[in-house]
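>>> structural data only, the sequence is not supplied:
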């Protein structure tokens, strides 16, 4: 298992597509910083309440294009580097060489773990760096409700934490985003057994993400959409029951992948 993990780690992180995916996320964040944050460096105290990095970083901004673009594209960016590797291993015969030297269960587990990790890092790293950039220009003023500056509201998830310990709120939300997008990326592994098209396999996490968004918009149940509740500014208010339910469905998808792949001949 250890040798497999090292080999899959090298395949996942030592490739140009991974760097490009992280790079695209960073470019969106830098674009947002340059257009919406840096120009405010000389106007911090012109409002009734000082501008804060917690309100103006990409994850806290509800009024700019870049946060919408980032959270729309991130499922694709997460899947591009590695999510299609399982499908490619089967089609190219690489999996035969692996299974001669190791157990199938170990191979499948390492593939699932590394797919999760690549999705988690691609989604969270640009966001963390964006907040660091914003913090270099704007002060980390404690959020205050009723000022009209901060995107949150008392009924949002972890509202008390946001208004009392915003760094903890930010840290926990980055973890939530990383876990959700990491699990969402693993859906591509299950899709490898459902289609013969590698492009569709890689797009499957995005298609599931887009499907939930579309259904939530058509039915009016916007609280179901991860496109809304995964943004730290929470333009859409949801509940922990919904978030936990969707996470459990993604975990179930991973469990189905491991079960089906273990039983199915993949050579």
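Done, it's in. Bear in mind that the values here come from a model prediction, so they are computed numbers and not experimental data.

>>> every contact and neighbour count from this point should use C-alpha atoms.
Fine.

>>> give the contact list for residue 265.
Contacts for residue 265 (Cα atoms under 8 Å, 6 or more residues apart in numbering) come out as none.

>>> now it: how far from residue 111?
From residue 265 across to residue 111, the span is 16 Å (Cα to Cα, to the nearest Å).

>>> one more: residue 213?
Residue 213 is 28 Å from residue 111, by Cα to Cα.

>>> the more surrounded of these two?
residue 111 (23 against 19; other Cα atoms under 10 Å).

>>> name the element the more buried one belongs to?
For residue 111, the element it lies in under DSSP states H and E is helix 104-135.

>>> next, the buried residues of that helix.
Using 16 or more other Cα atoms under 10 Å as the test for burial, helix 104-135 gives 104, 106-124, 126-128, 130-131, 133-135.

>>> likewise stretch 84-97?
84-87, 89, 95.

>>> in addition, the following structure is provided for comparison:
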């Protein structure tokens, strides 16, 4: 495993991937912070500094993934992450097979260990590449707004869900989440951690699916973009079929833009994605068992 990470750190594409992901997050943060300041001032004037209203205008709503579609960079992150992460990881077996380095690796370790290490390294690294920039975004938003404590928001949100908070109108009715409201009541941090980890696990599944398919595909560029192709294909197909609530793009998004979301869809889609990735990978390993 250590050898794999040494090779990863020598891979220029790893730094390109990380830099691009972080850059998108930084752009999203600055866009979100400006939006928060404008929204706070606007509602402060409209509702004459109503404390109940202002308690629900929280900076955490500008964490990447939490903001609305108006934050293009935040939406872009969730739309293009498979391609950006793939750049660093998905072609590792492909490159070693084409260069002949795979034969050298088989002399140093068993095939079982080689393919196991490749899969585990790819899964863990993909997860980290997805979540770490997002956690950085949380820190940056908190720093720029000087807001780290969200107890007041959690209390107000609980009252909003229960219908006991006194508001001049229903401007915040859309804030109530279909799923996992209990986590948001506990703390926005708990809700954020759950969704970022969930997104990271789905990201790992997509990248490992691409890694598995790389043992069947001969075109390098197709290997690189295969996770993104699968991601977009699922989105397009499920949209056409009228089942967007089963699309991972909607399932991993913290802002929950659909009302039909369900825990069942999350669990079934997650298990199905990982099962397919494992099966394809196993088939790819068997297909290449005749390699030295």
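Received the coordinates, thanks. Computed from a prediction, not measured in an experiment: that's the story for all the values here.

>>> now the helix holding residue 111 of the first structure, how far from the centre of its chain.
Distance, stretch centre to chain centre, for helix 104-135 of the first structure: 8 Å (Cα atoms, centre = their mean, to the nearest Å).

>>> what about the helices in the stretch 51-200 of the first structure?
53-56, 65-79, 85-92, 94-101, 104-135, 159-164, 166-185, 187-191, 198-219 (DSSP state H, counting those that start in this stretch).

>>> burial count for residue 204 of the first structure?
Residue 204 of the first structure, neighbours per other Cα under 10 Å, totals 25.

>>> and for residue 238 of the second structure?
Neighbour count for residue 238 of the second structure, taken as other Cα under 10 Å: 16.

>>> contacting residues around it?
Contacts of residue 238 of the second structure (Cα under 8 Å, 6+ apart): 244, 246-247.

>>> what do you get for residue 118 of the second structure?
4, 92-93.

>>> for these, which pairs are in contact in the first structure too?
By both residues aligned by TM-score structural alignment, their matches' Cα atoms under 8 Å, the contacts of residue 118 of the second structure still in contact after alignment to the first structure are 4, 93.

>>> which of the contacts of residue 118 of the second structure lies closest to residue 173 of the second structure?
Set against residue 173 of the second structure, the nearest of these by Cα to Cα is residue 92 (47.3 Å).

>>> any idea how far the closest one is from residue 76 of the second structure?
Taking Cα to Cα, one finds residue 92 of the second structure at 26 Å from residue 76 of the second structure.

>>> for residue 32 of the second structure, same thing?
14 Å.

>>> tell me which of these two has more neighbours.
residue 32 (27 against 15).

>>> OK, contacts around the equivalent of the more buried one over in the first structure?
Residue 32 of the second structure maps onto residue 36 in the first structure, with residues paired by TM-score structural alignment. Residue 36 of the first structure is in contact with 56, 64, counting by Cα under 8 Å, 6+ apart.

>>> how near is residue 284 of the second structure to residue 290 of the second structure?
Distance from residue 284 of the second structure to residue 290 of the second structure, by Cα to Cα: 11 Å.

>>> then residue 133 of the second structure?
40 Å.

>>> and for stretch 182-196 of the second structure, what span of the first structure is it aligned with?
The alignment of stretch 182-196 of the second structure onto the first structure (TM-score structural alignment) covers residues 160-174.

>>> now that stretch: buried residues?
So, applying 16+ other Cα under 10 Å, buried residues of stretch 160-174 of the first structure: 162-163, 166, 169-170, 173-174.

>>> check stretch 240-253 of the first structure too.
Per 16+ other Cα under 10 Å, stretch 240-253 of the first structure contains these buried residues: 243, 246-247, 250-251, 253.

>>> between these, which is nearest residue 78 of the first structure?
residue 250 (15.0 Å).

>>> ok, and the closest non-adjacent residue to that closest one?
residue 183 (5.8 Å; Cα to Cα, 6 or more residues apart in numbering).

>>> counterpart of the one you found in the second structure?
Under TM-score structural alignment, residue 183 of the first structure pairs with residue 205 in the second structure.

>>> tell me the counterpart of residue 83 of the first structure in the second structure.
Aligned against the second structure - with TM-score structural alignment as the criterion - residue 83 of the first structure pairs with residue 90.

>>> next one: residue 220 of the first structure
By TM-score structural alignment, residue 220 of the first structure lines up with residue 242.

>>> ok, residues contacting stretch 177-184 of the second structure?
Under Cα under 8 Å, 6+ apart, the answer for stretch 177-184 of the second structure is 154, 157, 190-191, 255-256, 259, 261-263.

>>> could you dump those into CSV and include distance to residue 39 of the second structure?
As requested, the contacts of stretch 177-184 of the second structure are arranged in CSV below (distance: Cα to Cα, whole Å):
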residue, distance to residue 39 of the second structure
154, 19
157, 18
190, 24
191, 22
255, 17
256, 20
259, 25
261, 28
262, 30
263, 32
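
>>> most neighbours among the residues you listed, which one?
residue 157 (27 neighbours).

>>> isn't that residue up against residue 187?
No. Contact criterion Cα atoms under 8 Å: residue 157 of the second structure and residue 187 do not qualify, at 9.8 Å.

>>> counterpart of residue 49 of the first structure in the second structure?
Using TM-score structural alignment, residue 49 of the first structure pairs with residue 54 in the second structure.

>>> is its match within a helix or a strand, and which one?
helix 51-55.

>>> who are the packing partners of that helix?
helix 12-46, helix 151-162 (3 or more Cα pairs under 8 Å, 6 or more residues apart in numbering; DSSP states H and E).

>>> how about that helix: buried residues?
52-55.

>>> now those in a markdown table, with distance to residue 67 of the second structure?
Listed next are those as a markdown table, based on distance: Cα to Cα, whole Å:
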| residue | distance to residue 67 of the second structure |
| --- | --- |
| 52 | 21 |
| 53 | 18 |
| 54 | 17 |
| 55 | 17 |
